[in-house]
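# Here is my input, please return the structure:
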Amino acid sequence: MTELAKTFDPAAIETRWYAHWEEQGLFRPERPGAEPWTIVNPPPNVTGSLHIGHALDNTLQDILVRHARLQGKDARWVVGTDHAGIATQMVVERNLAKDGVKRTDLGREAFVDKVWEWKAESGGQITGQLRRLGCSMDWAHERFTMDEGFSKAVLKVFVQLHRDGLLYRDKRLVNWDPHFGTAISDLEVETREVQGSFWHLRYPLADGSGEIRVATTRPETLLADMAVAVHPEDPRYTALIGKQVRLPITGRLVPIVGDEHADPALGSGAVKITPGHDFNDFEVGRRAGIEARDMLNMLDAKAQVTQTADGLIPSELLGLDRFEARKAIVARLKEEGFLVPHVDKDGNEHDAEPRTIQTPYGDRSGVVIEPWLTDQWYVDAKTLAQPAIEAVRSGKTQIVPKSWEKTYFNWMENIQPWCVSRQLWWGHRIPAWFAEDGRVFVAETEEEAQAEAGEGVALTRDPDVLDTWFSSALWPFATLGWPENTDPTLGGRYSNDVLISGFDILFFWDARMMMQGLHFMGDVPFRKLYLHGLVRAADGAKMSKSKGNTVDPLGLIDRYGADALRFFMAAMESQGRDIKMDEKRVEGYRNFATKLWNASRFAQANGITASTTLEPPAATLAVNKWIVAETVACVQAVDLALADLRFDGAANTIYQFVWSRFCDWYLELIKPVLQGEGAEGADETRAVAGWVLDQILVLLHPFMPFITEELWHAMGTRSNDLIVARWPIADARALDPAASQEIDWVIRLVNEVRAARTELNVPPGARLPIHVRDASPLTAERLAAQGNVLARLARVDVSTDEVPTGGALQIVVDEATFVLPLEGVVDLEAERVRLTKAIAAAEKERDSLAARLDNPSFVGRAKPEAVEKARADHADKQAEATRLQAALGRLG
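Model (predicted):
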């Protein structure tokens, strides 16, 4: 046994134990023949640092993998990082810019070499931070989405999908980032509310018979308009469908088409259609029979005005930035009489109507994203989605919480082609080669492409790279050595037991892993998909750097320890709900760790050591039978909670057991036994207490790995580390209902006496006799057996004398009434006056709050948090009044 320090200091133990576990290979111990259990970590960006979302996601995964390891399974947590194409390229370009160097100055190969240099020097920050959190990952087999083996898998998948007719090149609209000059995914688009304008324009009919009015937030796009849409059943416009308008500035003739996209109730009911620069307009254009190859494009890759295919844009507008072009076009429309002025409520005219506009921005570049028509590579996601839909419908993969299934099905059943190409230099280069005659050859190597093209055919490789989501979709099987071989240490097993991810990447990553896994491996990549919520600021707002409300998990670890942060994450993780960050609760769980530490010091001081048995020791004393039963019940509850992925249920069960049942009650109840106050069974009690403490440490280990490992070794000599110990077995044979009922009775009686003493201002040091009326033989027997406990914990002495008359404190527990005389201890009349006044004050506040809550004006207009606080305050005052009434009644 190692004597514990007086003060629990997380920093002193965390680094030491993590290094020990990793050096000893305990994250993946040799367990030949054991049941395999696997989980893959959502690979964080190699540029990343640990944020609070990572802390939640990885804590939940570590709880499950540590639990599986304790159950004796061959548990493996696959770990690695994602090459993060656009993010990594941006970091390296910024570093080069400090020396006045651009990537174009270096050329592609030299720039990629610079990225690899950066990765070697600075790309491992987050893996070190995951270690600080305590993540027991299989670091010996760490992967990177650009490592050699993984890259081979990516090339094979691309080529095979192309051969299967599921990957093709097409011209469609994409989210285009003009700053980086690349297509980006929806996840990289951040929508912001911007104060903008709504311009109303006149489009004259080509036959000179009138005009049609449209409204737009982007007047510059009229340079590429190809139609005006009206609702086919809008009586104002049915006669115009099929006619043409002549566009201002360009003079282009475009048709008026009927399409339900036009809402008669919005604006004029007529909508300008620019299919090359708006996602909705693209679909309207296709329904109107316009092929993508014929849609007009008025912007280049830098979002500057370029000439359209029909050559109708005036030369003075060419080369202008899109927003400069907007100003020039609005001025010209006004000058030529095509701008309809907006009249405000005071009758004043303005060029445009002010509007709040939802505007897409690149989350990294910070520039407005442009829907842009361009040639890209696409995956036929609709075909790949069908087996993935069926896998969830059939239950082969279970989504938890189940409420997310509806969202999954809705998205998968309406899925669009997936754009997988990016105009970057860092990433998996697309294995496609172009011939001068326009033919495309897709192959894993240039030699194979050349052989397919034929000798003498000059080939140029596609300069684009693949979307990082394309490669990360292969994570569950490419990390196992596929396609050359699966990892032999897994016995060829592919399907993971569970995947944990934020709901925000359900479609970007989870669903795509389902699609690719089923297509290439013929099995689901995971049998359970657990989707957790977001960690929000204390007020419920979404965290963002711009708001300044982010929380650094490493700072929390520095202040309170990794165990406290981990326990907070688990205890707050309730299926389907976001987590509100609350540093006070993290501090509270640090206090919980301290309480366990002090309980262990108490155990050491009283000769309680590590248990020598997995089974509960034989017990004869009721208090020991009770704690064994409580321990078994706790194990059962935790087992059920973890099986259902109820992290909060598991954590809170352990918390209540450790804090209340073990520390506050059991250790207090056994003090008379341990300290020799006439009781027998000290050796038995030490054995039982040591066994219970061992069960606590094992149960708590997945949640708080560091303190539990430290205490495990401090309590005595062990044959193994806690990380590879045995999970408790909930053996119902150890239960003794009669003993449990007796101790529960003691606890209820002590609680009642303590509460009554406090309410009636009985001096803390005063010892009172306790008499009983109407006691059953069982109650009398319990009083006799538990007299020492009641004397110590409630400061009462059991009396067999006749119950005295006069003022007394009265308590009813079960069939018996317990009477504690108060004459000479407190001023009974003064107490009655005090309690009566306190009751009146509490009832007054209660009634005032009730009146406010009954007022529809308050409930309807006040902030929700104000209404909720009023309800909580009302409940508190009601409870206070009831409690004080009971106290007054107890005076007899």
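# hey, let's count contacts and neighbours off CA atoms from now on
Fine.
# ranges for the strands of the stretch 651-800 of the chain?
With DSSP state E, counting those that start in this stretch as the criterion, the stretch 651-800 of the chain has strands at 768-773, 796-798.
# Identify each buried residue in stretch 769-777, please.
Going by neighbour count (16 or more other C-alpha atoms under 10 Å), the buried part of stretch 769-777 is 769-772, 775.
# One more: stretch 403-416?
Buried residues in stretch 403-416, counted by 16+ other C-alpha under 10 Å: 405, 408-409, 412.
# Any chance you could list what contacts it?
If you take C-alpha atoms under 8 Å, 6 or more residues apart in numbering as the criterion, stretch 403-416 is touched by 381-382, 385-386, 389, 392, 399, 506-507, 576.
# of all the strands of the stretch 651-800 of the chain, which lies closest to E447?
E447 lies closest to strand 796-798 among the strands of the stretch 651-800 of the chain, at 92.7 Å (C-alpha to C-alpha).
# Show me the contact partners of the closest one.
Under the contact criterion C-alpha under 8 Å, 6+ apart, strand 796-798 has outside partners 767-771, 783-784, 787, 790-791.
# Another for comparison:
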Amino acid sequence: MSGADMATRFNPQEIEADIYKAWEESGAFTAHRVEGKKPFTIVMPPPNITGQLHMGHAMDCIMQDAPIRYHRMKGDPTLWLPGTDHAAIATEVRIVEAMRKEGLTKEGIGREAFLERAWNWKKEYGGRIVHQQRKMGISCDWSRERFTMDEGCSRAVREVFVRLYEKGLIYRGNRMINWCPACQSAISDAEVEYKDVASHLWHIRYPGADGSEGVVVATTRPETMLGDTGVAVNPADERYTDLVGKKVILPIVNKEIPVVADDYVEKEFGTGAVKMTPAHDPNDFEVAQRHNLEIITVTNDDGTMNENAGRFAGMDPMECRKAVVEELEKLGLLVKVEDYSHNVGFCYRHGNTPVEPRLSEQWFVKMKTLAEPAIAAVREGRTKFVPERFSKMYYNWMENIRDWCISRQLWWGHRIPVWYCDDCGEQIVSREDPTVCPKCGGKLRQDEDVLDTWFSSALWPFSTLGWPDNTEDLKYFYPTSMLVTGWDIITFWVSRMMVAGIENMGEIPFETVLIHGLVRDEQGRKMSKSLGNGIDPLEVIDEYGTDALRFSLVMGVSPGNDTRYGKDKVEAARNFANKVWNASRFVLMNVNERKAFDPAKLETADKWILTRLQKAVKDISAHMEDGDFGLAATKIYDFAWSEFCDWYIELSKSRLLGEEGESKETVKAVLLFVLENLLKLLHPFMPFLTEQVYKYLPGSEGFLMLQSWPEYNEAYVFAGDEEKMQGVMEIIRTIRNLRSEMNVAPSKRTHLMLLPAEGWADTLKGGEGYFKKLAGAEQVELISDRSDATGKNVSAVVAAGELFIPLGDLVDFEKEVARLTKELENLKKEMARSNGMLNNQGFLAKAPAQLVQQEKDKLEAAKSKAAALENRIAELKENL
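Got it, this is the predicted structure:
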């Protein structure tokens, strides 16, 4: 193929699918182990099998694919390992909703039938997002694709559970947890999102058991008082010294509860007396442990009130709150109600469902000792965050870490590998499924719960490589090189992978954690279904092509910073793609064979573009190494558009159209050399465009994605010639600006006089052809003194010297005077109209002040413009 075969316009929709299919079928994405060479490895953050490609995924794709393509071209053994997550809660919710439409329930069909449905769901929908990811052009090694519940990952999960249990780091306990009534499951601290909620502070009197007034407590949750088992005050609070050790009556329930003194209570909050509901508040639970208070749960799994709530049983919390408050008013025990805003925890999966702190028997991991080496790994620089500021979020979470509740009341997921014997009470934790109780031979019952999804995700960097088997992939590709993810899951996932990797592999899971920001809408808002501002990346791809979307998401975006999606950005990226396509087509229409250039035959323009190319290679490579892909994309954009397309190609045209000879052969060789290197530099960001153009390059073989990354070559850096060419270009830009300011027609040719600065004479003489071709000069004259520039001239000072153009060459004085006179007449009519309005008392009396002021401002602006026009006309008439 040749440039003549290239379409006149770039149409990504016609080529993307075929190119991707060719890449994948050829095995170009497959990673190979090479003895003695350090690999570059990324494990993909596994998207949920329930997921659909959104802008966050699109950002993830480009931020991983760019370094993968770069390192593959660098010659590094490169593995990007893809996979998906079973997403326990999200998937189960979807299946339950689908069953509800059929009139079915989980409990009705039983666990086995439900899991059969779940696996069918995974088979039907699990690969959807994987197919969508392919539309982004990502170069994963699909031959190594994993799933968090495949056989190998499941074996790794059980192995880790058993090991931690045997070390005493996993235990079952009755502890305070976060309960989501919508999920009807425990959730971890990391899955709770706190929002400021406008509510009230209710002041309730708890009468003394001895007939005294008792004490007034302040609470934000009056419905939980039904589970109160005490009142706490600060031991230093003199107001309540006499009450400590006595009992008060719990209103409505009419039960005596003790008053205790505890340092937890803040004297300044509310009344300084706090009701204790140990089963529904983690702080109250701690107080209860210290003072041996009773613990009573008053809610069901679905959040409704249970039998311990008495006549309020069955009510939802808000309904119960209203009823309790009404009852307190009837009893005369509601002292006052204040407006109050406070933080309330919500389930991050069910944004409108408040999380219920409650006491529950669950499985936990002791995290403090596990966290210590993971903290040290970051402090010592073995794993680094980019940008570094995100390490603070990591430290804050890890240094204040609490035991991790890992059990979930679900059926879809990794079932907890614990069995119970109801005959003798034996508890078995095993790598293999036991059949009978090893102690008494009795029948066993497996724990009903499954593990938190993040438990299996924590093992992802090594379970996907074959652990617990010591596979060749594991030995070669672990630890991985880079993790690319958003800041919002540093606590959910990054911290847990650090813990799991060090604990089970004795080594960090990744060397670099590259954090990217969120993709927001044009107003800076987070994209969400509720706001209706989400953008479907697939629709953008259908309209603009994958490369345009990829480039728009990365160009100019600093690591860790959010970016705003805008149609204008995608259109600008598409325009850039078209620019590169058209420039490539021009080059390949003129260059039909591959020849090396002779460095001795290079002209100044050739040396300039080769120098600029080497600087681009050096800068872009450094940015790719640093993970600053936004700067790398900006650099290649500037080089491709401004330096190659707008300058060098334009500078080359006169030589391409000239007679056959050394100059023509040299410029053709340089054009092809620079174009090929430009395509390589751009490839990590625009893989489809660059791969398609590469096919048309004379002598090209194979895929561009497998070609070598450009290496900086000092032999192609010509600093002196670069400076000379920059001087010539500055003169061209200056003349273009002067012509634009003076509204000179492109066809009008001028006489250009140049007074060279010291050492610039030969360069300016050699640039004569460029000045004629690109600056509209008909005649170029080098002068030795300013006095040689006779008559009236427009002049400018540049680095290479001074330039002079006869004023008459730029302006047709009679036509310009006539044009400006007409413009002045129209302006005076407008001024007369404004004056008439401002002298009209009726207008001044009735018009809004803002409108009157606008009219005054317009008049002043018109006066100023008229004065300038009159001065310009006078100047021009002097030259007639």
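# Overlay them and tell me the TM-score.
After superposition, the two chains reach a TM-score (TM-score structural alignment, normalised by the length of structure 2) of 0.88; 822 aligned residues with a C-alpha RMSD of 2.9 Å.
# out of the buried residues of stretch 769-777 of structure 1, who's nearest E335 of structure 1?
Distances from E335 of structure 1 to these, taken by C-alpha to C-alpha, are shortest for I770, at 98.5 Å.
# Now which residue in structure 2 aligns to that closest one?
In the superposition onto structure 2, I770 of structure 1 corresponds to L752 when matched by TM-score structural alignment.
# picking that back up, between the strands of the stretch 651-800 of structure 1, which one is nearest to P341 of structure 1?
Across those (criterion: C-alpha to C-alpha), the nearest stretch is strand 796-798, sitting at 87.6 Å.
# so where is the helix or strand just after that closest one in structure 2?
Sequence order places strand 808-813 as the next helix or strand after strand 796-798 of structure 1, per DSSP states H and E. Mapped onto structure 2 with TM-score structural alignment as the criterion, strand 808-813 of structure 1 occupies residues 793-798.
# Report the distance from that stretch to the chain centre.
Per C-alpha atoms, centre = their mean, to the nearest Å, the displacement of stretch 793-798 of structure 2 from the mean C-alpha position of its chain is 49 Å.
# what's next to it, contact-wise?
Residues outside stretch 793-798 of structure 2 that contact it (C-alpha under 8 Å, 6+ apart): 727, 730-731, 734, 802-808.
# do stretch 619-627 of structure 2 as well
Taking C-alpha under 8 Å, 6+ apart as the criterion, the residues outside stretch 619-627 of structure 2 that touch it are 67, 70, 386, 514, 559, 629, 631-633, 635-636, 681.
# 6 Å - rerun?
Identification of contacts with stretch 619-627 of structure 2 by C-alpha atoms under 6 Å, 6 or more residues apart in numbering yields A632.
# just so I know, which of the strands of the stretch 651-800 of structure 1 lies nearest G502 of structure 1?
Across those, the minimum distance to G502 of structure 1, taken as C-alpha to C-alpha, is reached by strand 796-798, at 54.5 Å.
# Next, count neighbours for S430 of structure 2.
Other residues within reach of S430 of structure 2 by the criterion other C-alpha atoms under 10 Å amount to 17.
# With D809 of structure 2 instead?
17.
# quick one: contacts for it?
Going by C-alpha under 6 Å, 6+ apart, D809 of structure 2 touches T750.
# you'd agree the match of I770 of structure 1 is up against L807?
No. Counting by C-alpha atoms under 6 Å, L807 is not a contact partner of L752 of structure 2; they are 10.9 Å apart.
# Quick check: closest non-adjacent residue to V367 of structure 1.
Spatial nearest neighbour of V367 of structure 1, chain neighbours left out: Y361 (5.4 Å); criterion: C-alpha to C-alpha, 6 or more residues apart in numbering.
# Check which helix or strand the one you found maps to.
When secondary structure is defined by DSSP H and E, Y361 of structure 1 falls within strand 353-362.
# SS state for L531 of structure 1?
The three-state label for L531 of structure 1, taken from DSSP: H, G, I helix; E, B strand; the rest coil, comes out as strand.
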